[in-house]
Each structure stands twice: as structure tokens, then as C-alpha cells.
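Enquirer: What shape does this take:
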Amino acid sequence: MTAQDLISFARGAPSLDIVDIDGLKAAAVAALDADPGGATAYGTSVGYPPLREWVAARHRVPVAQVLLTNGSLQADAFLFDALLGPGDDVVVENPTYDRTLLGLGNRGCRVHQVPLDAEGVDTGALRALLESGVRPKLAHIIPNYQNPAGVTLSLARRRELLALAAEYGFTVFEDDPYTDIRFRGEALPALQELAADVPGAVVVRAGSFTKTVCPGVRVGYLIGAPDLMARIAGTATNLYISPNMFAQATVHQFCVSGGFDRSIATVSAALGERARVLGEALRENLPDAAFTAPDGGYFLWVEFPADVPADKLAAAAAERGVAVVKGSDFVVDGGHHALRLAFSAVTVDRIREGVRRLADAVAAVRG
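Expert: Have a look, this model is predicted:
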């Protein structure tokens, strides 16, 4: 089977057909025309000033609360290094982003996974964990169209989470790269916005242009208390002097030209259609598979019956030219009958064919 025959549900990235290549070309030229010195210089560790101001205005926060990074994964790493150390307790969702588990594990943290359901993280289970004596320093939460589960944290759960954070004194890390990629329903207020009405609740938010502009720009950001952002900026200075100024200047021009809003509309429409077709294909070809249809984002989490081990299924799918990611990659323990399917890079016709191949793989595993 050739590389062209491979259908990959493995990686959460937009396909090239929905990336605004012409808009990015124009933005790069505009960045060099408008600010050649700023776009080509080392710059400052807090990021390209005009883009920093744009992010601050978009999220209605003071500029001092914004720090731009080389992608949101680096923002995560900066925050973990600033707040956590070996042996610290950290709460994450179950399942959660595999790189989060890797980053926390590499820092020697004690990771406590709290289950998800269709309304997001189970705050009742979180309260039980806290009442058992666990005192986390941080709770890592992906509130919108969660990776890998695709679910969204409900408004009631958002308020319950913030109340627990205030009561037990932990920081909520709102990891929110997917928030703009919404297919249906109304947008919910960010945890950071809601925290303003919860005395004692502390939220640090991360965002990214990877999912809305393109992965290759590698531009992300943190929004948090000015003293924390200043401390992280000091770390960034010692690490790399400044992030990628040319990429950030290009993203800034893309945003102010209207490209950002156009890109959100394009990506959201395309991915909404892909998510719909993926759900239809799963119901038709794999009726005993369980999943929650996402309201946005890039991912869908599928649970299979007990007679379908995910490791064997992934191998059988690969033999048929379908790449998937096992659920066990996203949990400390478990996920042995689940897959994460990323539909963002697969066109509609390929989605249907991919699910047909996946159903054939399930049949082969069942023997």
C-alpha cells in the first residue's frame, strides 16, 4: 500500500486544502513591509508587541497578562516549570492529551486523572479526590472540544470547578487551543472570564494559532497574572532570547487583515462537515461503537466492546491503510478498548472509506 493510500485519523492538524496559503503569503509580505525591523530582529521574550496587543484586546485583558510562545505546547512547558516540581500533585482529565501526561511525568509529578463524561470533567469525582486528602497545585483542563474526547465542559461544571479551585487553593490551567473551532451551539464563557466572579480562583489560560491559522506558524500564548508572566518571560529570555518574531509578525498581519476570522469560518465549516460524516459512517459501519459527537474541534473518542482490544485493532487498521491512535496513549491506566480519531486532516470521501476499512479491521480482530 502506498503513502497515498494511507488514511490517517492519527494527527490533529488541518488538511492543506483548508489552510489559507494565499492569505499567509500576503501576511508575510505585509509583515516585512510594515515592520521589517520588528519582524526580523531578535525582539523581546514576551513576543511580538503588536500581536501581543491584539491577543490582549481579543481576550479583554491587560497586555501585561499576555506572553507569546513558540506554540502552545511550549506555553504548557513554561507554566509547568514555573509552578510544579517533582512529587507535586496534579489533576488532569481522563483521558487527556498525551503530551500533557508526558510533560508532567518528565517533571516527576504525581498525576491524578479525573473521569470525563458528556459534560466534561466530573467535578463530583474531583471533589471526592480532594476530600480524600489530595492537594493538587494545578488542574489541567481542556474545556472546549477536548483532546482526545471531543467533549465540552458545561457551564455548570465550569462554575463548580472554579469553586473547588478557590476552596482547595489550586491553579486551573485552561488549555484552550480549540475554542474557535465550533460547529454548533453557543460559545461558553472562558474559565478565566468566569473566575473574575469567584474570589480566590486562579486561572492561567493557553491559546494557539495552530488550529486556526496553520500548525507551521508555531505561535501560542499564555494569559495569566502579570507577575507570573514576567517570571516566565525571564525563563524564556535565558532559553531563547525571544520567540519567532517573523512568524508572530506574519500572524499579526494575518489577523488584522481579516484572515483570522475568514480562516476560522473556513476551518469550522469544513471540520463540522467532516465530524458529521464521521459520526454517520461510524453509526452505519460500527453500530456497537460508542462515542459523543463533538460540537467543535478536531477529535472524536470511540469506545469499542470488550472483545475489540485497541492494540490489535490499531495493528489491523494499519494493515488496511488506516492510521489511528490507541486510547491507552491518553490515560495513565486503561483505554484498552478505545481509539482517538482525528478528522481534521481527512476529506469527506476519505472519511467514509477510512471507516469502512476500520470496520473491516474490527471484524478481523473479532476473528
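Enquirer: Could you use CA atoms for every contact and neighbour count after this?
Expert: OK.
Enquirer: quick one: contacts for Leu341?
Expert: Counting by Cα atoms under 8 Å, 6 or more residues apart in numbering, Leu341 makes contact with Phe9, Ala10, Phe299, Leu300, Trp301, Val302, Val324, Val325.
Enquirer: Quick check: the farthest pair among those?
Expert: Across those, no pair lies farther apart than Ala10 and Val302, at 13.1 Å, counting by Cα to Cα.
Enquirer: any residues in contact with both of these two?
Expert: Counting by Cα under 8 Å, 6+ apart, the residues touching both Ala10 and Val302 are Arg340, Leu341.
Enquirer: so where do the strands sit in the stretch 251-367 of the chain?
Expert: With DSSP state E, counting those that start in this stretch as the criterion, the stretch 251-367 of the chain has strands at 290-291, 299-303, 322-323, 325-326, 338-342.
Enquirer: Let's have the ones you listed in TSV, adding distance to Leu239.
Expert: TSV is the format used below for those (distance: least, Cα to Cα, whole Å):
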stretch	distance to Leu239
strand 290-291	42
strand 299-303	33
strand 322-323	36
strand 325-326	32
strand 338-342	33
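Enquirer: Which among those is found nearest to Arg205?
Expert: So among those, strand 299-303 is nearest, using Cα to Cα, at 20.7 Å.
Enquirer: got the contact list for the closest one?
Expert: 12, 145-150, 275, 289-294, 337-344.
Enquirer: what's the answer for stretch 234-249, then?
Expert: 28, 31, 38-48, 50-51, 68-70, 78, 217-219.
Enquirer: In the stretch 1-150 of the chain, what residue spans correspond to helices?
Expert: Ranges of helices in the stretch 1-150 of the chain, per DSSP state H, counting those that start in this stretch, are 21-34, 36-40, 49-59, 72-83, 98-106, 123-131.
Enquirer: name the helices or strands packed onto the second one?
Expert: Meaning helix 36-40. For helix 36-40, the elements it packs on are helix 245-256, judged by 3 or more Cα pairs under 8 Å, 6 or more residues apart in numbering; DSSP states H and E.
Enquirer: quick one: buried residues of the helix it packs on?
Expert: Across helix 245-256, burial judged by 16 or more other Cα atoms under 10 Å covers Met245, Phe246, Ala247, Gln248, Ala249, Thr250, Val251, His252, Gln253, Phe254, Cys255.
Enquirer: Let's compare: structure for the following, please.
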Amino acid sequence: MAERTISFARGAPSADILPHEAVREAAAHALEKDWENALSYGTGRGHPGLCEWIAERHGVGPEQVMITNGSMEGAALLFRHLVSAGDRVVVEQPTYDRTLLLLKQAGAELVGAPLESDGIDPATIEAACAQGEVRLAHVIPNFHNPAGCTLSMDKRSRLVKLAADNGFTLFEDDPYRLISFDEAPGPTMLDLDSADRVIHASSFSKSISPGVRVGYLVGPAARIATLAKSANEQYISPNMLAESIVFELCRSGGLDENLNVVNTALRERRDALVEALRTHIPGAEFVIPAGGYFLWLDLKDVDSKALLGHAKKLGVTFVAGPDFMLEGGSSSLRLSFAPVPASEVAEGVRRLAQALEHAAEDAPGSGR
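Expert: The predicted structure follows:
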């Protein structure tokens, strides 16, 4: 057993790049200048100042914004409101495992749409619509979890048109948008939507820290009002103290300063992972992510769940591909570079390569 496990499993940054000092200062300022909002019940829409800041960022009115306790709560609210048992929902393959869990709990009929290097193929959604009504399509456009790819602008435009033509809701799940290593992402599908078919979700969990649990939804005013009413009925309001701290970071410039630090560190980790994979596992196939936390590794003739058992013994972990799939994915795995300092990445990949050797020796027909 290795001395200390190097974990590529969890989609969260290591503690050394969490902005504890900036959050401490923002909390002090929030409790000095915004204490009434911070310490009181709000409405289902959340902190009014933060709603206005987000609305300005997206070029919409504040009535089109609501804050949630992380973007996953926004997804859960939307699914509970929109999806009933038997409704057909298109999901990317692979996709975020908790999205699959929520939709299965809602009783949705899930229709898988394979990802390409530049995101989902709109033709697969068009084909699904031709076979029957589609209620919703879930798409992660930027720095995909788990696949790492980014949806091309042409495909974004085609998806928005498909949603308008076929009347389904296009759920643009975009929590990694600001974690960009090269150039700023282009327009959102929300920006391209003129038919009120897009609901956009994002989060400050990636741009500030997971512990703040502040996300948001942006969409047509009437649909946001309905979702905010539902939120108010379920939990009165989201966490106003956390939102007040996030609002202070946004308006003070602290958010942008933190993004510079985080994106620099994560770019170094991404680069270290790509270099190590090319050195130690040259046969692996992957898309180089231009941002976010994740890289999706396709291997040949490997059972990733069996591989995980060998890897754990050698002190390295990841998430096996089938966790993100409706079916298949047995020769794939997700590596999160966010929690692993750049100086430790090569050793982690070296251990993974050694685990691959052990798995090959134990495979049926190997002669052992």
C-alpha cells in the first residue's frame, strides 16, 4: 500500500487554492454593510443585490434570476417542476452522475446522446424528437463534467433552434464557465435564445469555493417566478448569509481576483496531467480540457471498475466510467485534476500506469 493516496476522484479544489482570507474579509464587510439581508429570511429568489449583479452580468432583468443553494438545487427544483414519470429527457453520454440520479428519481425516460470532441451532436436530439415528444434536454456546454469537452458555437445555435422548433426546455448547466484557461467562453445558449426555451444554471462553488453553496438559475421571468415560489414553499429562502458574502466578493472585485489565482493553478495541474498521461499511458485517448476540473480517459480493453481496485492498492483513485453512463463506459474513467497539486500529478499517473499493468496481468486470458 502506498504511503498516501493521490486522489483524482473528487471534483473539488485542494485546500491550498481556497480563498479563505478573501472570504473572511468579505464576510466581515457583509456583516458590516449588509447585515440585515445577511441575517434575515429572504424570498425564494434569494439576495436581491446578488440577483441584480447576476442579471447585469447576463444582460437580463433581475426578475429573470433566482439564487439557489448550489446549482444542483436549481436543477432539482427544475426537474421537480418540469419532469413527470415517463417524460423523455435527453442526457449527454457521459454526463454528471448526480444529474442522472435526480432524473431517475423523477421517473424520466432517459435518452442518451453521445458526446463528440466538441460536445453533443444536435442530430441525436433531432432524432429523439422525431421519435416522440422530448420534455427537456440537459447540456453541460463548457469544460464538461466528466468529459472535459466544450460545445462548439455552431452546435449551440443548432440546439437553441431545435428547442424552439420542438418546444422542449434546454437546460444549460454551466457551473464551470468561469474556470477557463485560455480564452473567455463565447455566448451562452441563453444569450442566443429568443423563444424562451433556455434555462441557464451556474454556480459560485467553482469560482469561490464549494462550501459557499451558492448557485443560480436564469431564464424567462414567468418560469423563474414559478420556481422561486416553489423554493419559498419548500425552504423559505436560500442561505442569505452565504449569498451576502458572495455578493460582497462580486461587487468588490474579489471574485475576479480569485479567478486569476484559481485558473492559474488549475491550468498548471491540467498541463501536468496531460504531460504525465502522454509519458506514462501513451495509448490513452482524451480531449484536452480548456478549463474546468476534469479529463475523460478512454482506454482499450480495460475494465475501469476492476482497474480502480488495483489503483486503490497503489495509492491512487479516480471515478470509473460507468458511473456517468446509462450503459457502457467500462473502458473509460474520469480524472479530476482540481484536487491534486501539480507537483504530485506525475506520481499519481505513474501509479495509475502501474495499476494498468496489474489489471492486464489479472485480465482473463492473460496467462496468470
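Enquirer: what's the TM between chain one and chain two?
Expert: For this chain pair, the superposition-based TM-score is 0.96 by TM-score structural alignment, normalised by the length of structure 1; 361 aligned residues with a Cα RMSD of 1.2 Å.
Enquirer: hmm, back to that, tabulate the contacts of Leu341 of structure 1 (a markdown table), appending neighbour count and distance to Pro136 of structure 1.
Expert: Output for the contacts of Leu341 of structure 1, formatted as a markdown table (neighbours: other Cα atoms under 10 Å; distance: Cα to Cα, whole Å):
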| residue | neighbour count | distance to Pro136 of structure 1 |
| --- | --- | --- |
| Phe9 | 24 | 34 |
| Ala10 | 19 | 31 |
| Phe299 | 26 | 28 |
| Leu300 | 26 | 29 |
| Trp301 | 23 | 27 |
| Val302 | 20 | 30 |
| Val324 | 22 | 33 |
| Val325 | 20 | 29 |
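Enquirer: In structure 2, which of these still touch?
Expert: Contacts conserved in structure 2 for those, using both residues aligned by TM-score structural alignment, their matches' Cα atoms under 8 Å: Phe9, Ala10, Phe299, Leu300, Trp301, Val302, Val324, Val325.
Enquirer: Among those, which one lies nearest to Pro95 of structure 1?
Expert: Taking Cα to Cα as the measure, Pro95 of structure 1 lies nearest Trp301 of the kept ones among the contacts of Leu341 of structure 1, at 9.4 Å.
Enquirer: pretty sure Ser332 of structure 2 contacts Leu299?
Expert: Yes. Look at Ser332 of structure 2 against Leu299 with Cα atoms under 8 Å: they come within range, at 5.9 Å.
Enquirer: Have a look at the two and say which one is more surrounded.
Expert: Ser332 (26 against 19; other Cα atoms under 10 Å).
Enquirer: Tell me the buried residues in the strand ranked longest in structure 2?
Expert: Longest strand in structure 2 by number of residues (criterion: DSSP state E): strand 109-116. With burial defined by 16+ other Cα under 10 Å, the residues of strand 109-116 of structure 2 counted as buried are Glu109, Leu110, Val111, Gly112, Ala113, Leu115.
Enquirer: doesn't Val65 make contact with Gly219 of structure 2?
Expert: Yes. Counting by Cα under 8 Å, Val65 is a contact partner of Gly219 of structure 2 at 6.8 Å.
Enquirer: The stretch 101-250 of structure 2: strands as residue ranges?
Expert: With DSSP E, counting those that start in this stretch as the criterion, the stretch 101-250 of structure 2 has strands spanning 109-116, 119-120, 136-139, 169-173, 198-203, 215-218.
Enquirer: would you list these in JSON lines and tack on distance to His58 of structure 2?
Expert: As requested, the strands of the stretch 101-250 of structure 2 are arranged in JSON lines below (distance: least, Cα to Cα, whole Å):
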{"stretch": "strand 109-116", "distance to His58 of structure 2": "27"}
{"stretch": "strand 119-120", "distance to His58 of structure 2": "23"}
{"stretch": "strand 136-139", "distance to His58 of structure 2": "18"}
{"stretch": "strand 169-173", "distance to His58 of structure 2": "13"}
{"stretch": "strand 198-203", "distance to His58 of structure 2": "10"}
{"stretch": "strand 215-218", "distance to His58 of structure 2": "8"}
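Enquirer: Ok, which of those comes nearest Asp362 of structure 2?
Expert: Of the strands of the stretch 101-250 of structure 2, nearest to Asp362 of structure 2 by Cα to Cα is strand 109-116, at 30.5 Å.
Enquirer: other SSEs contacting that closest one?
Expert: Strand 109-116 of structure 2 packs on strand 88-93, helix 122-130, going by 3+ Cα pairs under 8 Å, 6+ apart.
Enquirer: show me the contacts for the residue nearest in space to the middle of structure 1.
Expert: Among the residues of structure 1, the one closest to the centroid is Pro177, at 4.6 Å (Cα atoms, centre = their mean). Pro177 of structure 1 makes contacts with Ser72, Ala206, Gly207, Ser208, Phe209, Thr210, Lys211, as judged by Cα under 8 Å, 6+ apart.
Enquirer: Just flag the most distant two among those.
Expert: Ala206 and Lys211 (12.9 Å).
Enquirer: now stretch 272-290 of structure 1, how far from the centre of its chain.
Expert: Centre-to-centre, stretch 272-290 of structure 1 and its host chain are 22 Å apart (Cα atoms, centre = their mean, to the nearest Å).
Enquirer: so where is it in structure 2?
Expert: Taking TM-score structural alignment as the measure, structure 2 aligns residues 267-285 with stretch 272-290 of structure 1.
Enquirer: In that stretch, which residues are buried?
Expert: Arg267, Arg269, Arg270, Ala272, Leu273, Val274, Glu275, Ala276, Leu277, His280, Ile281.
Enquirer: Take the residues you listed and keep only those in helices.
Expert: Arg267, Arg269, Arg270, Ala272, Leu273, Val274, Glu275, Ala276, Leu277, His280 (DSSP state H).
Enquirer: What residue in structure 1 is paired with His138 of structure 2?
Expert: Match for His138 of structure 2 (TM-score structural alignment): His140.
Enquirer: quick one, what contacts that match?
Expert: Val90, Val91, Val92, Glu93, Val172, Phe173, Glu174, Asp175.
Enquirer: Residue in structure 2 paired with the fifth one?
Expert: With the correspondence set by TM-score structural alignment, Val172 of structure 1 lines up against Leu170 in structure 2.
Enquirer: Would you check that my belief about its match contacting Val198 is correct?
Expert: Yes. Contact between Leu170 of structure 2 and Val198 holds when scored by Cα under 8 Å: they sit 4.8 Å apart.
Enquirer: For the two, list the residues in contact with both.
Expert: Val160, Ala163.
Enquirer: Which residue is the nearest non-sequential neighbour of the counterpart of Leu297 of structure 2 in structure 1?
Expert: Taking TM-score structural alignment, Leu297 of structure 2 has Val302 as its aligned residue in structure 1. Leaving out its chain neighbours, the residue that sits closest to Val302 of structure 1 by Cα to Cα, 6 or more residues apart in numbering is Phe291, at 4.9 Å.
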